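Peer 1: Pasting the sequence and the predicted model now:
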Amino acid sequence: MCRRFFAILVFAVTFICYSFAQTAVSQSGIEPFVIVLDAGHGGHDPGNLGNGYFEKNIALNIVLNIGEILEKDPNFKVIYTRKDDTFIDLYVRGEIANKANADLFVSVHCDSHTSNAHGAGTFVLGLHANKQNFEIAKKENSVIYLEDNYQDRYAGYDINSPESVIGLTIMQEEFLDQSINLAKAIQDNFTQKLKRNDRKVKQAGFIVLHQTFMPSVLIETGFLTHDKEGAYLNSKKGQSEMGTAIANAIVTYRGKMLAGVAPSGNTSKSTPEPESIEPETAKEVEAAPVLTASETDKESADQAAVPKEQMPEEKTPEVVVSAQEILKTAENTSAMEKEVETEKIPSKPMEQTSVPTEMSGAGKAAISFKVQVLASSKNIPLKAANFKGLNTLSKEPYKTLYRYMYGNTNSLEEAELLKSNAALKGYTSAYVVAYKDGERITMKEALKYVSNQ
């Protein structure tokens, strides 16, 4: 009886403390910082192999360690693309982050090589600065060939062609600085706290990063083919330390963003590269099993997939990587020569094309649905030629971006048809958004309102 009473008491105290923490966050007026954690590969895709280790298992265990730490802080909301040994298409990973209106997307991987290469590196989306970065991206992108219908979904993309990356980089340009800030914080923890060999912050054309509309990084935690490093990454100690380093970097990134002192990532100073791998890493090696757990609900905020706050460029502390290395682009690529302007966009009413809306009752109902096909810092004229032949277009300013929508209907079924049509035109990440009396609302609110009519 006493034991049962004690268990109830512990549960009650825990519940009250958790509720108090949630209330404190809510009363502070600061929304939870949404992090999408992506464990690379999974299921029938083992990822890189080396010394008998599986990338998919190690990446998952590191991700679960990151999530366990962040979930203890009520300021964070953690969403996983997978929590067990499941194969998830690359485009689905991006959709999970976009629909959750995430603040950050963090993808965790391991590398392999025929040489004795070792060390941890963090990538942001961009043109390959060298052949080595291109080869790493090719390996990670080759997973598309394991997906159903990849010919249609990734039509026109050739993993063997550097030119294919040019189109991938445009959508992420407005988030490049923030992505570099996070990547730099991660590398600092790897090199300064864990003394890992520093492979620095680099750019490469990873499809999984292209699919997201928020600051995003892909972490190569080390090389499974290196004897000591592979053993370290496969051990519980290594997975815990790497997960802690990444989680702490995310906390640091958020703190600097809220304080308005985030580094711009444009300095050329760098910290010295550690000479060797931690000698104790060969100890306590365990074949860490895959930890299975029920899938976290993939909640959809269905807002435009852009960060809640833009990080101001102010004081610039030391950065691990030089500006030339991070922001290097192909000199012969004319398509990427113009910089994307991220000026503050004044608030103004939504602009629409002159094409009349023909969907049934769209102007009569308080609730209407559209399909968001794009979010960009560029003010693109609403012409069908600029949107792959789509018409009935509209746009609205949001922070430093413009959101571009296709169609207008009060029928969710018709909106889904519009979404399918947009996907056929090449907008595979398009999604349905809702409005009430012209104001953007969540899909949850829209469906509740419609069901009560």
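Peer 2: Ah, there it is.
Peer 1: use CA for all of it now, contacts and neighbours both
Peer 2: Will do.
Peer 1: helices or strands up against whichever strand or helix holds Lys256?
Peer 2: Element membership for Lys256 (DSSP states H and E) is helix 236-259. In terms of contacts (3 or more Cα pairs under 8 Å, 6 or more residues apart in numbering; DSSP states H and E), helix 236-259 is packed against helix 55-70, helix 176-188, helix 227-234.
Peer 1: What helices and strands are in contact with the last one?
Peer 2: Secondary structure elements in contact with helix 227-234, counted by 3+ Cα pairs under 8 Å, 6+ apart, are strand 216-223, helix 236-259.
Peer 1: and these as TSV, adding distance to Val108 and mean neighbour count?
Peer 2: Formatted as TSV, these follow (distance: least, Cα to Cα, whole Å; neighbours: other Cα atoms under 10 Å):
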stretch	distance to Val108	mean neighbour count
strand 216-223	5	25
helix 236-259	10	20
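Peer 1: export the ones you listed to JSON lines and tack on distance to Val25?
Peer 2: Formatted as JSON lines, those follow (distance: least, Cα to Cα, whole Å):
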{"stretch": "strand 216-223", "distance to Val25": "25"}
{"stretch": "helix 236-259", "distance to Val25": "14"}
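Peer 1: out of the ones you listed, nearest to Tyr18?
Peer 2: helix 236-259 (19.4 Å; Cα to Cα).
Peer 1: can you list contacts of that closest one?
Peer 2: Outside helix 236-259, the residues within contact range by Cα atoms under 8 Å, 6 or more residues apart in numbering are 33, 58, 61-67, 69-70, 181-182, 185-186, 189-190, 193-194, 221, 232-233, 262, 281, 284-286, 288, 311-312.
Peer 1: Tell me how far the residue most central in space within the chain lies from Val208.
Peer 2: Closest to where the C-alpha atoms of the chain average out (Cα atoms, centre = their mean) is Phe105, at 2.3 Å. The spacing between Phe105 and Val208, counted by Cα to Cα, to the nearest Å, is 10 Å.
Peer 1: what about the helices in the protein?
Peer 2: 2-27, 55-70, 90-99, 131-141, 150-153, 164-170, 176-188, 207-210, 227-234, 236-259, 323-326, 412-424, 443-451 (DSSP state H).
Peer 1: packing partners for the third one?
Peer 2: In this case it means helix 90-99. strand 33-39, helix 207-210.
Peer 1: Tell me which of these is the most buried.
Peer 2: helix 207-210 (a mean of 25; mean count of other Cα atoms under 10 Å).
Peer 1: Included below, for side-by-side comparison, is a second structure:
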Amino acid sequence: MKKILLYILLSLSVFSYAQEKKFKVILDAGHGGKDPGAQKNGCIEKLIALDVVLRIGKILEAYPEFDIKYTRTTDVFIPLKDRAKMANDFEADLFVSVHCNSSVSPKPYGAMTLVMGLSRAGMNFEIAKAENAVISLEENYKEKYEGFDPNNPNTQIGLRIMQEETLMQSIDFASSVQSYFKNSLQRKDLGMHQQPLWVLDATVMPGVLIELGFLSNLEESRYMKSEEGKSNYSQIIARSIIEYKNNLKGTNTIPNTLDIKEPIIIEPEVVVVTSDSSTVANSTTIEAVPAGSGYKVQISFSAKKLELIPENFNGLNNITVAEINGGYKYYYGEGSMEICKKLLAEAKLKGYKSAFIVESK
């Protein structure tokens, strides 16, 4: 009887400890310092990644159930080996690394999440090679990484698949993040992929590397650089972490409430050509837009100048155009933020899925 009571007390003690133990998350802002990462369209990967990571941490630090550690909180260079060591020494329950994607072509766009694996096919291997390439910036990298060659798709050293359970947990978390990208942010879902990433292989806990989108794509780079875009990303990643903990540990932590907002893109504009509804459809007048007059909805950019009639814009009226850098930006309406939110919804219903709000200058 005494043995039974002792067993019960011991079980309750272990259960109580498990309940009180904080869930440890290590947040890794990709690149930093002398390693800027991708640089396209006026954006720098290391700065966007750090901003988003700090926002994720701020959300999670409000929960007493979490213990958060950062690989970096400023613009400094941290070797991949040190990032992995931080995570392992911290005995983290989850490793989350945030990055931005890039391509030689401006066309690709969308978000993806990577977990450890040995696939080396096509564009995804190029992404893995780019993320691993930071190794060569470190002193004595050949000795540190035991011959690991980030440019060789056949390298095997240091690229073992993690234990099945850990890998499956990484996949579960990655799938959740991608679901939020698609359903809450309406970003193009490029899915979850297994890739040979050194920093994920060297960490002993479930981990993912999140590619927020392509800086090489003008529209997507603007989304990632905007305050609203960075806030949106941080909210859904933080929520995914909380839900992952609940599913894994059987806890009932209430996830953060999402407050997703359309980005406000501020860009300089001097002269705008507007359609004059009091004249024939193809006539135009030129007028300056006064600073601070409100907002507009940018629906497209084209190298071709189109006649400002509804037939050319899926039935939308009140179209304006600005000639910038040898191309033409087309806008739908103008007014207060509340008005433009309604106009934005209308534009998207008409097929302009990448439309966004800009401030008039």
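Peer 2: That came through fine. Keep in mind that what you see is a predicted model, and the values were worked out from it rather than measured.
Peer 1: Next, format the helices and strands packed on helix 90-99 of structure 1 as a markdown table and append distance to Val373 of structure 1.
Peer 2: Formatted as a markdown table, the helices and strands packed on helix 90-99 of structure 1 follow (distance: least, Cα to Cα, whole Å):
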| stretch | distance to Val373 of structure 1 |
| --- | --- |
| strand 33-39 | 21 |
| helix 207-210 | 14 |
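Peer 1: looking at these, which is closest to Ser142 of structure 1?
Peer 2: Ser142 of structure 1 lies closest to helix 207-210 among the helices and strands packed on helix 90-99 of structure 1, at 9.6 Å (Cα to Cα).
Peer 1: That closest one vs structure 2, average distance?
Peer 2: Helix 207-210 of structure 1, aligned to structure 2 and superposed, deviates on average by 0.9 Å (mean Cα distance after the TM-score superposition for structure 1).
Peer 1: Give the aligned range of that helix in structure 2.
Peer 2: Under TM-score structural alignment, the match for helix 207-210 of structure 1 in structure 2 covers residues 198-201.
Peer 1: rewinding a little: in ChimeraX, select just the buried ones from the contacts of helix 236-259 of structure 1.
Peer 2: To isolate the buried members of these in ChimeraX, using 16 or more other Cα atoms under 10 Å:
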select :33,58,61,62,63,64,65,66,67,69,70,181,182,185,186,189,190,194,221,232,233,262,281,285,288,311,312
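Peer 1: Contact partners for the aligned partner of Leu233 of structure 1 in structure 2?
Peer 2: Matched to structure 2 by TM-score structural alignment, Leu233 of structure 1 sits across from Met224. Listed by Cα under 8 Å, 6+ apart, the contact set of Met224 of structure 2 reads Ile48, Leu212, Gly213, Leu215, Lys230.
Peer 1: hang on, the residue nearest to the centre of structure 1 packs against Ile35?
Peer 2: Yes. Counting by Cα atoms under 8 Å, Ile35 is a contact partner of Phe105 of structure 1 at 6.1 Å.
Peer 1: rewinding a little: from the contacts of Met224 of structure 2, pick the one nearest Val273 of structure 2.
Peer 2: Leu215 (29.4 Å).
Peer 1: what's the counterpart of the closest one in structure 1?
Peer 2: Using TM-score structural alignment, Leu215 of structure 2 sits opposite Leu224 in structure 1.
Peer 1: now Lys69 of structure 2
Peer 2: Lys69 of structure 2 maps onto Ile79 in structure 1, with residues paired by TM-score structural alignment.
Peer 1: if we can go back for a sec, so which of the helices and strands packed on helix 236-259 of structure 1 is nearest Lys448 of structure 1?
Peer 2: Set against Lys448 of structure 1 and scored by Cα to Cα, those come closest in helix 55-70, at 31.2 Å.
Peer 1: average gap between the closest one and structure 2?
Peer 2: Helix 55-70 of structure 1, aligned to structure 2 and superposed, deviates on average by 0.2 Å (mean Cα distance after the TM-score superposition for structure 1).
Peer 1: got the angle for that helix vs strand 33-39?
Peer 2: With axes from the mean of the first three to the mean of the last three Cα atoms, to 10 degrees applied, the angle from helix 55-70 of structure 1 to strand 33-39 works out at 160 degrees.
Peer 1: what span of structure 2 lines up against helix 55-70 of structure 1?
Peer 2: The aligned range for helix 55-70 of structure 1 is 45-60, by TM-score structural alignment.
Peer 1: Show me how far the matching stretch is from its chain's centre.
Peer 2: Distance of stretch 45-60 of structure 2 from the chain centroid (Cα atoms, centre = their mean, to the nearest Å) equals 10 Å.
Peer 1: dump the residue contacts of Tyr141 of structure 2.
Peer 2: Counting by Cα under 8 Å, 6+ apart, Tyr141 of structure 2 has contacts Ile135.
Peer 1: quick one: what's aligned to it in structure 1?
Peer 2: In structure 1, the residue matched to Tyr141 of structure 2 (TM-score structural alignment) is Tyr150.
Peer 1: equivalent range in structure 2 for stretch 420-436 of structure 1?
Peer 2: Under TM-score structural alignment, stretch 420-436 of structure 1 has no counterpart anywhere in structure 2.
Peer 1: Any figure for the gap between Met55 of structure 1 and Ile62 of structure 1?
Peer 2: Quick fix: residue 55 of structure 1 is Glu, not Met. Plainly put, Glu55 of structure 1 is 11 Å away from Ile62 of structure 1 if you go by Cα to Cα.
Peer 1: quick one: common contacting residues for the two?
Peer 2: Between them, Glu55 of structure 1 and Ile62 share no contacting residue under Cα under 8 Å, 6+ apart.
Peer 1: who touches Tyr232 of structure 1 in this structure?
Peer 2: Applying Cα under 8 Å, 6+ apart, we find Tyr232 of structure 1 in contact with Gly238, Gln239, Thr281, Ala282, Lys283, Val285.
Peer 1: Tell me how far it lies from Thr114 of structure 1.
Peer 2: Plainly put, Tyr232 of structure 1 is 18 Å away from Thr114 of structure 1 if you go by Cα to Cα.
Peer 1: related to what we said a few turns ago, which outside residues touch the match of helix 55-70 of structure 1?
Peer 2: 27-32, 35-39, 66, 68, 72-75, 98-100, 215, 224-225, 230-231, 233-235, 237-238, 256.
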